[in-house]
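Novice: The sequence isn't on hand, but the structure is:
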């Protein structure tokens, strides 16, 4: 009996030692969906009374840009997305126009234009710049605008001067943030 039990116990012992525990499969949680809405709250330059908000809504590879701005001088104002999301001092901290494709400066309808070129924002006689435009682009990703800044310039963008349209001083700035 000892002869039969010993090999059976040895086989069970070896079998038990040879058993490997499988590591549990750990799956990463799904990535959150990319934001489809963003906004920028404008900060006025020293001596300016501009205030307002710019809303961005992404849909089908385009971004609807809605402006609700007060305190502007009547007429056109250069209106651009700039490459850095900071609004300090005279707003030069916002850098140049957002231009990940290294394109030339142009109008909103130009075939070759900076991603940040949005033409001119028209202010009425009461100093309101309330408008809606649509631009090609995305809110997130490598060429996304979240984390960039929006600038309203003092003067009119001539839509052709390189590299930025000769629109003058930066009168208002806001960082574009996901909602």
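Specialist: Everything's here; your move. The shown structure was predicted, so the numbers you read here are calculated from the model rather than taken from an experiment.

Novice: going forward, measure contacts and count neighbours with C-alpha atoms only.
Specialist: Fine.

Novice: where's residue 126, which helix or strand?
Specialist: Using DSSP states H and E, residue 126 maps to neither a helix nor a strand.

Novice: Put this next to the previous one:
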């Protein structure tokens, strides 16, 4: 009888130990699943961070690429030989690197007048000869009707009305506001806008037989 009791006790003890083992195995499996889930979450967070960082880099690049010359604007005030202000020209950088010119003048003689960019940023009255010749970085001849023309600073004549005013607006790819370009208006000596007393014939050398300089304005940032 004692023998059977002993065997029963041993069996009961083995059952308890087996149950504990299964419980520990289940706990370890559960812990393993939890660890895998946490590892996966950490990995996804890292990927998200890298994606966000990459997006930020793209945005920074786009911003940097957008900081070109387009939209840059320069206002030039033109004075006559007496020193009185007779007009304003607004030069704006175009998308293609050229320049949009919007000029309004008043108190000028009626009729056609030559209008050029000159090679020096100086407007000393009474003759404005300090502005030098036409802006000509490519060493061409004057005038759009010349075989080897025009100068980069050559523009069409403006027409002043009976009231002494004129408003001209046009685009040119002959010059730029980009300081790194060969045809930039921001040269070491500077540049200026000049209006002449007569009209430009678009071919006479070196300045189109346009007569005296009656208005001048320095182009500066």
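Specialist: Thanks, I have the structure now. Model, not experiment: these values are computed from the prediction.

Novice: Structural similarity score between the chains, please.
Specialist: Superposed pair, TM-score by TM-score structural alignment, normalised by the length of structure 1: 0.74. Supporting alignment: 147 aligned residues with a Cα RMSD of 2.3 Å.

Novice: separation between the residue nearest the centre of structure 2 and residue 76 of structure 2?
Specialist: Geometric centre of structure 2, nearest residue: residue 68, 1.9 Å, by Cα atoms, centre = their mean. Going from residue 68 of structure 2 to residue 76 of structure 2 by Cα to Cα, to the nearest Å gives 21 Å.

Novice: mind listing the strands for structure 1?
Specialist: 37-41, 43-44, 51-59, 62-70, 75-82, 117-123, 129-136, 149-153, 170-175, 177-178 (DSSP state E).

Novice: Okay, angle between the third one and strand 149-153 too, please.
Specialist: For strand 51-59 of structure 1 against strand 149-153, the angle between stretch directions is 130 degrees (axes from the mean of the first three to the mean of the last three Cα atoms, to 10 degrees).

Novice: how about strand 51-59 of structure 1: buried residues?
Specialist: For strand 51-59 of structure 1, the neighbour count (16 or more other Cα atoms under 10 Å) marks 51, 52, 53, 54, 55, 56, 57, 58 as buried.

Novice: Give me the helices and strands touching that strand, please.
Specialist: Helices and strands touching strand 51-59 of structure 1, by 3 or more Cα pairs under 8 Å, 6 or more residues apart in numbering; DSSP states H and E, are strand 37-41, strand 62-70.

Novice: Distance to residue 85 of structure 1 and mean neighbour count for the ones you listed - can I get that in CSV?
Specialist: Output for those, formatted as CSV (distance: least, Cα to Cα, whole Å; neighbours: other Cα atoms under 10 Å):
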stretch, distance to residue 85 of structure 1, mean neighbour count
strand 37-41, 10, 21
strand 62-70, 17, 18
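
Novice: for residue 175 of structure 2, what are its contacts?
Specialist: Residue 175 of structure 2 makes contact with 98, 99, 152, 153, 183, 184, 185 under the criterion Cα atoms under 8 Å, 6 or more residues apart in numbering.
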